[in-house]
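Participant: Quick one: sequence plus predicted model below, questions after.
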Amino acid sequence: MSELGKKIATRESYGNALVELGKEHEDLIVLDADLAGATKTGIFKKAFPERHWDIGIAEANMTGIAAGLATCGKVPFISSFAMFAAGRNYEQVRNSIGYPHLNVKIGATHAGISVGEDGATHQCLEDLALMRAIPGMVVLNPADDVEARAAVHAAYDHVGPVYLRFGRLAVPVFNDEATYRFEIGKGIVLKEGKDVSVFATGLCVNEAREAEKLLAADGIDAEIINIHTIKPLDEKLVLASAAKTGKVVTIEEHSVIGGLGSAVCDILSEKQPTKVMKIGINDVFGESGPALELIQKYGLDAQSIYEKVKAFVKQN
């Protein structure tokens, strides 16, 4: 059981969930590209060494092997850093998994600016954009340990390709495991409000929750919504919340181009034009530095979110 408030990295949740699934399903095979200690698939390797395959530093080859396994009725999870799983590997994911719509799951860890000292080359800020552009790909970005483990289970149950995004940084557990329910394609209203709709994903969800308290102290009633599924997006919830508040903010540890903000704007511009502010990485590369300092510098911490949303709400 997860403890509320305890800090756990979602990559750790990924490794633990794989073990949970491995006990139930003998068709589950985990492939890694020489990063099992970092991606936490090493937890699965310890429990099921015969079903953990280390392919070495060869992500494209790993993807091809997984595609082959899927055609034989296995359910492979391939794992690497997001920069490699989605970036270096894009052609293979597109053509070997996406095009034939094979039942392969992609566990991408170390996503976003919070990778920290690894710097710009490893801080993948484009993966959600890349993956949501692949036809038939489900894209999940869980916010805490409870949600991350639930997302891995849901990915296994879903027949077809799934991209799962996990972080390096330990983040607070805020979902209650006893009552939490995960459903692909369904957002979660964490707090109802009337002045502005705040759609957040991944690491940014808890920061949005903290920002909401600061906004409330200023008399701003923000609706906070956790969007754990970037694709398929919960269109009904987006439209309903935007209609209620008339102003929308999106928050993501990803480029403002092509991720959650773009997905929300696609729906609103077509079906319900609404004023939107996108909070994310503003078309720049990251840099090396402590994760928490980078989150603050790039405006993804609760205080920065509070200040931006407050100014946005007060605009005419």
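Facilitator: Sure thing, it's come through.
Participant: can we go C-alpha only for contacts and neighbour counts from here?
Facilitator: Fine.
Participant: and stretch 204-212, how far from the chain's centre?
Facilitator: Distance of stretch 204-212 from the chain centroid (Cα atoms, centre = their mean, to the nearest Å) equals 15 Å.
Participant: Sorry, slip of the keys, the one I care about is stretch 50-59.
Facilitator: Using Cα atoms, centre = their mean, the offset of stretch 50-59 from its chain centre is 23 Å.
Participant: Start and end of it, how far apart?
Facilitator: Start-to-end span of stretch 50-59 (Cα to Cα, to the nearest Å) is 20 Å.
Participant: quick one: contacts of that stretch?
Facilitator: Applying Cα atoms under 8 Å, 6 or more residues apart in numbering, the contact partners of stretch 50-59 are 28-34, 36, 44-45, 61-62, 80, 84-85, 88-89.
Participant: Any quick ChimeraX command for the buried ones out of those?
Facilitator: A single ChimeraX command selects the buried members of the contacts of stretch 50-59 (16 or more other Cα atoms under 10 Å):
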select :28,29,30,31,32,33,34,36,44,45,62,80,84,85,89
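Participant: now the helices for this structure?
Facilitator: 10-24, 36-39, 42-47, 59-71, 82, 90-92, 127-132, 145-157, 204-217, 235-245, 260-271, 291-297, 302-313 (DSSP state H).
Participant: Report all helices and strands that the fifth one contacts.
Facilitator: Counting contacts by 3 or more Cα pairs under 8 Å, 6 or more residues apart in numbering; DSSP states H and E, there are no secondary-structure elements packed against helix 82.
Participant: got another, please set it beside the one above:
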Amino acid sequence: MPKGQTLGMGELETVENRPFETAPFAKGAIAANEKRDDIVVLTADLGKYTDVYPFRDRFPDRFYNVGMAEQALVTVAAGLSRTGWTAYCTTYGAFATRRAHDFLAIACAHGGANVKMFAGNPGLTTGYGGTHQAIEDLALMRAVPDMTVIDPCDATEMRQIAEQAGEIDGTVYCRLLRGNVPVVFDPATYKFELGKAKRFGDGADIGFISTGFMTERCLDAARDLARMGVKASVLHCATIKPFDRDGVAEFAASVDKVVTAENHVLIGGLTSVVLDALQEASILKPMLKIGIPDRFIECGSIPYLQNKYGLTAERVRDSVADWLGVRAEAAE
């Protein structure tokens, strides 16, 4: 693909120097239905772009395309849940949380509906600008009572969450990773646990608290910082709600400085809930906040946008190095 070109809707971003898995969500949903036999999958005319066709092909009588109508998607799912089904929904996060917010809140969460929304294009994972980039979705969903909110890091976690989602009570909002999804965590040893943060490393100079794909960036940045003499550790918080407040407080107390990193605006998402947790625990630490600024983001290629707004491993490393006053060149 020519440098700077924006990926088309159906094109998959390449994954360089990293193992990857295709369609981890669909594989997890298939595994869930093979165990439970009560899963139905619905989409709002975006089956191709949310990786649900493998499920459709395996269970054609459990798949429904409601057309380009997100409100109908959610209400049909809520109705199916009332008749004993566990309804998995897929669409883009911007459509789910903006167009269908009231339906997720009232038709689903308010009544404890067994609906699991898997929402694609989280943050800056699409080049199609403010209309398609779900940059404030975690804040919107976190504010809904009785809503579970999850932001997975990689293919391993995405597949495990899809497989486990039916076991989670009530309504779930999970960001969807699709296409060529990097494998960061070893599927043989890693286990997603709802509401539990996972620590990687024991460095105490810097403590990264991250969610979603920013955990991969923070792990890479921590390795670079180690070559600069900065010892860092990473706490991955896949579950935004219910949040592991005790785990975050314990982690923050063990490091000198804290860096939060999220593929989301810095209002209402991970950074906000971390600050709440630390305030409640009476912990005060120097903090660097990495995330999307309070603005709608322009169109552009995914690599360009992630670099411009500081969401690459190199930009994370350089931001921390500048903050600490050390030389990033030492990591090259």
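Facilitator: Sure thing, it's come through. Note that this is a predicted model, so its numbers are computed, not measured.
Participant: Can you pull the TM-score for these?
Facilitator: Once superposed, the chains reach a TM-score of 0.94 (TM-score structural alignment, normalised by the length of the first structure), with 309 aligned residues with a Cα RMSD of 1.6 Å.
Participant: got the helices of the first structure as CSV, with distance to H228 of the first structure columns?
Facilitator: Output for the helices of the first structure, formatted as CSV (distance: least, Cα to Cα, whole Å):
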stretch, distance to H228 of the first structure
helix 10-24, 13
helix 36-39, 20
helix 42-47, 24
helix 59-71, 24
helix 82, 17
helix 90-92, 22
helix 127-132, 12
helix 145-157, 8
helix 204-217, 9
helix 235-245, 13
helix 260-271, 10
helix 291-297, 19
helix 302-313, 19
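Participant: Could you say which of those is packed most deeply?
Facilitator: helix 82 (a mean of 29; mean count of other Cα atoms under 10 Å).
Participant: how much does it stray from the second structure?
Facilitator: Its aligned residues in the second structure lie a mean 0.5 Å from helix 82 of the first structure after superposition (mean Cα distance after the TM-score superposition for the first structure).
Participant: which bit of the second structure covers the lengthiest strand in the first structure?
Facilitator: For the first structure, the longest strand by residue count, based on DSSP state E, is strand 247-255. Residues 257-265 of the second structure are matched to strand 247-255 of the first structure when aligned by TM-score structural alignment.
Participant: same check, this time on stretch 185-201 of the first structure
Facilitator: With TM-score structural alignment as the criterion, stretch 185-201 of the first structure aligns to 195-211.
Participant: Would you check how far apart whatever residue of the second structure lines up with G107 of the first structure and V172 of the second structure are?
Facilitator: Aligned by TM-score structural alignment, G107 of the first structure pairs with F118 of the second structure. Going from F118 of the second structure to V172 of the second structure by Cα to Cα gives 8 Å.
Participant: Between these two, which is the more surrounded one?
Facilitator: Legend: neighbour count by other Cα atoms under 10 Å for F118 of the second structure and V172, higher for V172 (27 against 23).
Participant: Tell me if I'm right that that one and P145 touch.
Facilitator: No: assessed by Cα atoms under 8 Å, V172 of the second structure is found out of contact with P145, at 11.3 Å.
Participant: Out of the helices of the first structure, flag the one nearest E253 of the first structure.
Facilitator: Ranking these by proximity to E253 of the first structure (Cα to Cα) places helix 204-217 first, at 6.6 Å.
Participant: tell me the angle the closest one makes with helix 302-313.
Facilitator: Using axes from the mean of the first three to the mean of the last three Cα atoms, to 10 degrees, one finds that helix 204-217 of the first structure and helix 302-313 are set 60 degrees apart in direction.
Participant: Helix 204-217 of the first structure - contacts with which helices or strands?
Facilitator: Using 3+ Cα pairs under 8 Å, 6+ apart: helix 204-217 of the first structure touches strand 222-226, strand 247-255, helix 302-313.
Participant: rerun at 6 Å
Facilitator: Secondary-structure packing of helix 204-217 of the first structure (3 or more Cα pairs under 6 Å, 6 or more residues apart in numbering; DSSP states H and E): helix 302-313.
Participant: Check which helices and strands the helix it packs on sits against.
Facilitator: helix 204-217.
Participant: What mean distance separates the helix it packs on from the matching residues in the second structure?
Facilitator: Helix 204-217 of the first structure versus its aligned partner: 0.9 Å mean (mean Cα distance after the TM-score superposition for the first structure).
Participant: and the angle for that helix with strand 247-255?
Facilitator: Using the same axes, to 10 degrees: helix 204-217 of the first structure against strand 247-255 is 150 degrees.
Participant: Next, the buried residues of the match of stretch 185-201 of the first structure.
Facilitator: 195-199, 203-211.
Participant: May I ask which two of the residues you listed are separated the most?
Facilitator: G195 and D205 (25.7 Å).
Participant: any idea how far K186 of the first structure is from the aligned partner of Y309 of the second structure in the first structure?
Facilitator: Correspondence of Y309 of the second structure to the first structure, assessed by TM-score structural alignment: Y298. Taking Cα to Cα as the measure, Y298 of the first structure falls 28 Å from K186 of the first structure.
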